[in-house]
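Visitor: pasted the sequence and its predicted model underneath.
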Amino acid sequence: MGRVNDTKIALVTGANKGIGLAIALALGAIGFTVAVGARDGTRREEAVERLRAAGVDAFGVALEVTSDDSVAAAAATIERTAGRLDVLVNNAGISGRLDGGAQDPTTLDLDVLRAVLDTNVFGVVRVTNAMLPLLHRAGSPRIVNMSSNMGSLTLRTGPVMAAYAPSKSMLNSVTAQYARRLADTNVIVNAACPGYVATDFTGFSGTRTPEQGAAIAIRLATLPDNGPRGGFFDDEGAIPW
């Protein structure tokens, strides 16, 4: 499956549904070849078919972000298929169980906290570090970490969720650390908040469409070389941390 050398390649994790699929569609619409990262094989192939039906050059990549082996294999697949990576969107995330006070801080289930951190933070680090060698081969590489304003210590939005919200606070902090480390490279890293989007993640109770939620990711994925680094943004601009 040879790729044209001047075509930009993007990997979107958790791209089989919701905001991830909307990001994949939007990147494809502006000419990216999209690697659809997803752990469920059937859903992954369905997403690839949906993207191709919309005119997007897409291919599936088996990707379980909590598995070192899976992430290493995904990097090898992208290297073999595309040879480099221009954009990484770390979109895969989980909210964690809520039943029985599992995310009430006074009764916090530490297994839930571990599971949420493993996907939302450790998974992002795992994927980012595996993909960095491929990103360094690109002319203007961009990393977008999909966060949430629930992680803002200033805003404190949303319900009390003592596993999910701190996972996004930590993701924002990790994003800043990557930006500092990569300051003298051409890799630009930022965090994005899509807003309260109606997907199965929110029980379809959000006020925004997946397309609206994807817009900030596209903006950060296509920043100019003098764009911001290590920031946290939504459609309105910088978000208080």
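Guide: Happy to help now that I have it. Numbering: from 1, shown residues only.

Visitor: every contact and neighbour count from this point should use C-alpha atoms.
Guide: Noted.

Visitor: what's the neighbour count on residue 155?
Guide: 12 (other C-alpha atoms under 10 Å).

Visitor: test my guess that it contacts residue 240.
Guide: Yes: counting by C-alpha atoms under 8 Å, residue 155 touches residue 240, with 7.0 Å between them.

Visitor: which one's the longest helix in this protein?
Guide: helix 164-181 (DSSP state H).

Visitor: ok, and here's another one to check against it:
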Amino acid sequence: MQKVAIVTGANRGLGFETCRQLAKRDIQVILTSRDEAQGKAAVEKLQAEGLEVVSHPLDVTSAESIEHLTQFIRNQFGRLDILVNNAGIARDPLGDPESSIFNTKVSTIHETMETNLHGPLLLCQALIPLMKEHQYGRVVNVSSGAGQLSDMNTGFPAYRMSKTALNALTRIFANELEGTNILVNSVCPGWVRTDMGGPNATRSVEQGVETIVWLATLPDDGPTSGFFRDRQPIDW
């Protein structure tokens, strides 16, 4: 039976390329985007390549939006196999006074956490039960080396804290799902040339999604509760 995947924040960048690569593996992909028009435009590009991709609007900070998506999946496909939590924001860019922890506003931290942590939490709570029905699931949380406690540094405080918290979420869900064939992992795609990464980043989008797609298509004996870059485990 054809597998079904959801990729959040997928109208561009890493999410868009993840959709392309999963669809090329004969996986039915649901491309989600907060902006419905941008999501539809992205899907049209992929459909023009002969790929099985559909769009659905999704605001990861809205429980109501997540519920609408869940009902759409259940009614349209009756199953879910892969969840890629890719949607993310960075509100404290380098050079901004808020890049110092001494100047960071609580409102910036709250906004960042709402998208980068609360969104994946709500999506996992809503969608993993669909995976349990078929005893199969792959959850990939797109994190960052900026969230590694082992190499924690200054700058981007809200973003760093949100990704550290996302890694904790990975470990908690993976632990509760032990033995269910639902594998939950975090991934650092590296510094990628996207709108967020900028034009000077060292990696192409294709390189950035390689480990994401690998984790999304792991065999049943694949790893869980891990943090990976270039298909290799890295320190938390």
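Guide: Perfect, I can see it now. Treat the numbers as computed from the prediction; the structure is a model and nothing was measured.

Visitor: quick check: TM-score for this pair?
Guide: Scored against TM-score structural alignment, normalised by the length of structure 2, the superposed chains reach a TM-score of 0.96; 235 aligned residues with a C-alpha RMSD of 1.3 Å.

Visitor: which bit of structure 2 covers whichever helix or strand comes after the longest helix of structure 1?
Guide: For helix 164-181 of structure 1, the following helix or strand on the C-terminal side (DSSP states H and E) is strand 188-192. Aligned using TM-score structural alignment, strand 188-192 of structure 1 spans residues 183-187 in structure 2.

Visitor: contact partners for the nearest residue to residue 145 of structure 2 once chain neighbours are set aside?
Guide: In space, and not counting its chain neighbours, residue 145 of structure 2 is closest to residue 188: 5.8 Å by C-alpha to C-alpha, 6 or more residues apart in numbering. Residue 188 of structure 2 makes contact with 142-145, 227-229 under the criterion C-alpha atoms under 8 Å, 6 or more residues apart in numbering.

Visitor: 10 Å instead, please
Guide: 141-148, 163, 208-209, 211-212, 227-231, 233-234 (C-alpha atoms under 10 Å, 6 or more residues apart in numbering).

Visitor: could you do residue 183 of structure 1 as well?
Guide: Counting by C-alpha under 10 Å, 6+ apart, residue 183 of structure 1 touches 177, 189, 229-230.

Visitor: distance of the aligned partner of residue 202 of structure 2 in structure 1 from residue 23 of structure 1?
Guide: Alignment note (TM-score structural alignment): residue 202 of structure 2 maps to residue 207 of structure 1. According to C-alpha to C-alpha, to the nearest Å, residue 207 of structure 1 and residue 23 of structure 1 sit 18 Å apart.

Visitor: between the two, which one's more packed in?
Guide: residue 23 (27 against 12).

Visitor: in which helix or strand would I find the aligned partner of the more buried one in structure 2?
Guide: Following TM-score structural alignment, the counterpart assigned to residue 23 of structure 1 within structure 2 is residue 18. Element membership of residue 18 of structure 2 [criterion: DSSP H and E] is helix 13-23.

Visitor: how far does the very next helix or strand once past that helix sit from its chain's centre?
Guide: For helix 13-23 of structure 2, the following helix or strand on the C-terminal side (DSSP H and E) is strand 28-33. Offset of strand 28-33 of structure 2 from its chain centre (C-alpha atoms, centre = their mean, to the nearest Å): 12 Å.
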